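Asks: Here's a sequence, model it:
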Amino acid sequence: MRNEAIKTIKLALPIIIGEIAQMALHLIDTAMVGAINYKQLAASSLVMNAMGIPFVLGIGMTISVSQMVSMAHGRKDKGMVAHYLYNGFILCAVTAILISLGLIGLRFTLRYMGQDPEVVELAIPFMGLMGLSIIPMLLFMTLKQFTDGLEFTRTAMILSLGGMPLNIFINWLLIYGNWGFPRLELMGAGWGTLITRTLMFLVLGLVILKHKTFRPFMNERKQQWYIRKKTIKELLHIGIPSSLQIGMEAGAFAVSGIIIGTLGAVSQAAHQIALSCASFTFMVSMGLAQAGSIRVSNAFGRGDWERIAIIGKSTLYTALIYGLFCAFVFAIFRSQLPFLFNDEPGVVDLAALLLLFAAVFQISDSTQAIGAGLLRGIKDVRVPTILVTVAYWVIGIPSGWLMAFVFKMGTAGMWLGLIVGLTMASLFLIWRFLHMAKVNQQAEASMQGEKVIA
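Replies: Alright, predicted model coming up:
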């Protein structure tokens, strides 16, 4: 089992670095905007929360590409790899455009969410730019899922790392108005994000089209680059439930953030700081989940349930150890981390408290991500979607609201609700995977026994 864990970690490491680099772009924006004042930080938080659900729905759709590509690659079918890339790209492009238009068109609804008026007026134009940047971001993620599904995970990692200094430089020019550029403050961060995401997508596209690593698959273009209804259905079968699963969790955090925003700008800013830190550590869990999912999907294509069980259990143990480590770091440095974003005393004190809650749910957050990824690897997506919905929206959010407003615990109450929701999701998904693996292992052993007797 140790060897399987090491293999998964090796595959996951470039994915993790790439995910952290992507999250770092957001953290950089948050920190550079927060240095202006906490109202701008709160506006950034409001937009990120409002965009959370649509954005992750798009991310979920891109996951279908890596799942189908990894299965085809496991069967050594280069033609189908190219076919899934083309159909997946078209599907994700349409999804990205629809999400972008929806966000841009609905940005004025921020005025009706009970938020601080000054924060809202800062947030509306910023949401327009961020909505537009959804298109290059989701297209980049689609191509990334393709390369990850082939287990060439370093390609997107290098580009993600390269995007960091570019984003910092553009932010430095446009947020603060250096070198004669206009001082755009929050809008400068929006332009920096849009420009960086667009360049990353274009460069990755050129690499896939031109680099010799991907040439065997690109040579199949003439035969395989056409839209097929059956293929789109296969991608949607994975993509829609995956989108809903991720959307349920992101939606829980987004709705919690909007509810917290009704408590004031200080609460909103503190929530954004704690959530940014938790989201950063979660990128490692996402990388492990994707690597585990790719490896399980490959074994699933061969019908090897014994291997599936070993890969799954080893990945879950790895996630447990990582969650414990993150919990320790958050608990020890909870009073220092907020100063990376803002020095307003009220914001810092509340953020330190929320980071203590974030420390508690690190284990649940890590293991539920792995559970969901492993289940996607065996193409079990419908039941897990129901389980996740119950965990977050029937148990987590309602209990958080009760603690926040009925029991007068405020922002801390909403975060306790998040802890409950994440814990239940983790228990549900892990149980589901272990149950599926056990049942299918027994069925596989029974079939082998019958063959021996025959």
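Asks: When you work out contacts or count neighbours from here on, use the C-alpha atoms and nothing else.
Replies: Fine.
Asks: Spell out the secondary structure type for the nearest residue to residue 265 once chain neighbours are set aside.
Replies: Nearest in space to residue 265, with sequence neighbours left out and distances taken as CA to CA, 6 or more residues apart in numbering, is residue 42 at 6.0 Å. The three-state label given to residue 42 by DSSP: H, G, I helix; E, B strand; the rest coil is helix.
Asks: My read is that residue 137 contacts residue 196, right?
Replies: No: with contact defined as CA atoms under 8 Å, residue 137 does not count as touching residue 196 (9.3 Å).
Asks: Please provide the structure for the following sequence as well, for comparison with the first:
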Amino acid sequence: MKKIFVGAEFKALILLALPILCTQLLQVGMGTTDIAITGHFDALVQSGVAMGVFVWNPILLFASGTLMAVTILTAHQFGAKRVKRIPTIFHGGVSVALVFSVIAISIMWQSEYILRFFEVQDDVIPLSVNYLRALSVGVPAIFLFNTLRCVCEGVARPLPVTIVTFVGFVVNGVMNYFLVYGYEPIGLKSYGVIGSGLGTAFAMWSMLACMLMFYRVEPRLKTLNLFRYRARIFKQVKGLLQIGVPNGASIFAEVALFSVSGLILGRFGEIVINSHQIALNITSLTFMVPLSTSFALIALIGQRMGRKDFEGAMRIAKMGRLTCFGIMICTGIYLFALKSYLPMVFSDDPEILKLSAHLLIFSIIFQLPDGLQIAAAGCLRGMKDTKAPMVIGITSYWLVALPIGYYLAVIKNMQAEGVWIGLIIGLTCSAILSNLRLQWQFKRMKRMYGLT
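Replies: Got it, this is the predicted structure:
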């Protein structure tokens, strides 16, 4: 049996994954901060923000997933020592980001139709729409930031992104607090749900500004000369979309499943809405660990594929999969031990706290399949195999998880419990199919390149 864990490669995986993890925790922490601040301000306002987040997250992550093609292509070119081609990839990414910004803003301003389609409580809808319209101010900034971030991670320089995201996290917390609650000494009035959206939008622009500064001073990033014009951008856009859209669609399929599940629960009132959102926020924070490992795998495997080290790519894929499996065992134990205490960060309502703790039990069950599917997906993306994860995601989440979740939640009136059972079944299907696809890729590579 060949050795899977090679010290230098495991060290490289951890050193790359840790800054990405900090970045992911800080980004998710921004949404968590919005929920926590509004939760202690007013339960109805918290519901409005929660429903707004359910609409915003699929939009953000579809765009981010598509732009991840920048990471994949950058890693391949960087591994092959063709650094001069990276600026063209970046400019193509910027073009895609700007088009997506227009589409995203349009959806956010017309979000009332989405909320009414899912029969969200009438008094929650205007709050959610106002939150999304205020948040839309920051959409171009966060999409352009993500394009710069993807280049950073593709050339194995994630630390600047972490530092910048930390700045955004602090700015978001401060701005949210003052704009939601107001500050009488300077005559700043309370803007409630609109203040929450504007605070996050302001943080997004601050992150973009800081990221641009890093590209002026960080040695490896500075040598890329990203801001020098490169020809054939439209040809590059086509290549980005061919890889990126299936990738974005697979991420969208998973994230939209969680969002649609939350929107389905919008008919059951603010206690169910808030409890579901709190449990989901807590679960999202623990999920950032395997997700960050998955992002690191994209870069490391992509670089080895670029330099035609196919055996090394397979070895890292196997190592990453085992690493994610171990991580999810640890996070499951952590959630079980603290399930009654973590929801207290978000609410003081005893009913909400009790239901949130109960829902966390379900999240513990899907920790293992969730870790295995995201690890396999990261390995496949690093190999430029993005269409298979898309098909697997749509099948597992929309043809399996969502119908089961809707049936149990609405038809059988199991409410939040029904939705979470559907999520467990869908994630398990995704884990099985993704890992079967990865094993197929291993066999294909061995056959094509004569590996043993």
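Asks: Could I get the TM-score for this pair?
Replies: With the length set by TM-score structural alignment, normalised by the length of the second structure, the two chains reach a TM-score of 0.94; 445 aligned residues with a CA RMSD of 1.7 Å.
Asks: residues contacting the residue nearest to residue 265 of the first structure?
Replies: Contacts for residue 42 of the first structure were tallied using CA atoms under 8 Å, 6 or more residues apart in numbering; they are 119, 265, 266, 268, 269, 272.
Asks: And the strands in the first structure, which stretches?
Replies: With strands called from DSSP state E, the first structure shows none.
Asks: quick check: longest helix of it.
Replies: When the first structure is parsed with DSSP state H, its longest helix is helix 411-453.
Asks: for that helix, packing partners?
Replies: Contacts defined by 3 or more CA pairs under 8 Å, 6 or more residues apart in numbering; DSSP states H and E place helix 411-453 of the first structure against helix 229-261, helix 305-333, helix 345-360, helix 362-377, helix 382-389, helix 397-401.
Asks: redo that, cut-off 7 Å
Replies: Under the contact criterion of 3 or more CA pairs under 7 Å, 6 or more residues apart in numbering; DSSP states H and E, helix 411-453 of the first structure touches helix 305-333, helix 362-377, helix 382-389, helix 397-401.
Asks: now that helix: how far from the chain's centre is it?
Replies: In terms of CA atoms, centre = their mean, to the nearest Å, the centre of helix 411-453 of the first structure is found 21 Å from the chain centre.
Asks: Taking their axis directions, it and helix 305-333 sit at what angle?
Replies: 160 degrees (axes from the mean of the first three to the mean of the last three CA atoms, to 10 degrees).
Asks: I'd like to check the angle between helix 411-453 of the first structure and helix 362-377, please.
Replies: Counting by the same axes, to 10 degrees, helix 411-453 of the first structure lies at 40 degrees to helix 362-377.
Asks: Now which residue in the first structure aligns to residue 102 of the second structure?
Replies: Under the alignment (TM-score structural alignment), residue 102 of the second structure maps onto residue 97 of the first structure.
Asks: hang on, the earlier thing: looking at the helices and strands packed on helix 411-453 of the first structure, spot the one closest to residue 223 of the first structure.
Replies: Of all these, the one in closest proximity to residue 223 of the first structure, counting by CA to CA, is helix 362-377 (27.6 Å).
Asks: counterpart of that closest one in the second structure, which residues?
Replies: By TM-score structural alignment, helix 362-377 of the first structure lines up with residues 367-382 in the second structure.
Asks: Give me the mean distance between the matching stretch and the first structure.
Replies: Its matched residues in the first structure lie on average 1.2 Å from stretch 367-382 of the second structure after superposition (mean CA distance after the TM-score superposition for the first structure).
Asks: any chance of the contacts of residue 42 of the first structure in CSV, plus distance to residue 342 of the first structure and neighbour count?
Replies: Shown next, in CSV, are the contacts of residue 42 of the first structure (distance: CA to CA, whole Å; neighbours: other CA atoms under 10 Å):
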residue, distance to residue 342 of the first structure, neighbour count
119, 16, 22
265, 13, 24
266, 11, 22
268, 13, 29
269, 9, 32
272, 11, 23
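Asks: Which of those are conserved in the second structure?
Replies: With both residues aligned by TM-score structural alignment, their matches' CA atoms under 8 Å, the contacts of those that the second structure also has are 119, 265, 268, 269.
Asks: Give the equivalent position in the second structure for the last one.
Replies: Applying TM-score structural alignment, one finds that residue 269 of the first structure aligns to residue 274 in the second structure.
Asks: Which residue would you name as the spatial centre of the second structure?
Replies: residue 61 (5.6 Å; CA atoms, centre = their mean).
Asks: So that one is in contact with residue 252, correct?
Replies: Yes: contact criterion CA atoms under 7 Å: residue 61 of the second structure and residue 252 qualify, at 6.2 Å.
Asks: contacting residues for residue 211 of the second structure?
Replies: Contact analysis of residue 211 of the second structure by CA atoms under 7 Å, 6 or more residues apart in numbering lists 145, 164.
Asks: Return the distance of it relative to residue 277 of the second structure.
Replies: 30 Å (CA to CA, to the nearest Å).
Asks: Alignment lookup: residue 296 of the first structure to the second structure.
Replies: Superposed on the second structure with TM-score structural alignment, residue 296 of the first structure falls opposite residue 301.
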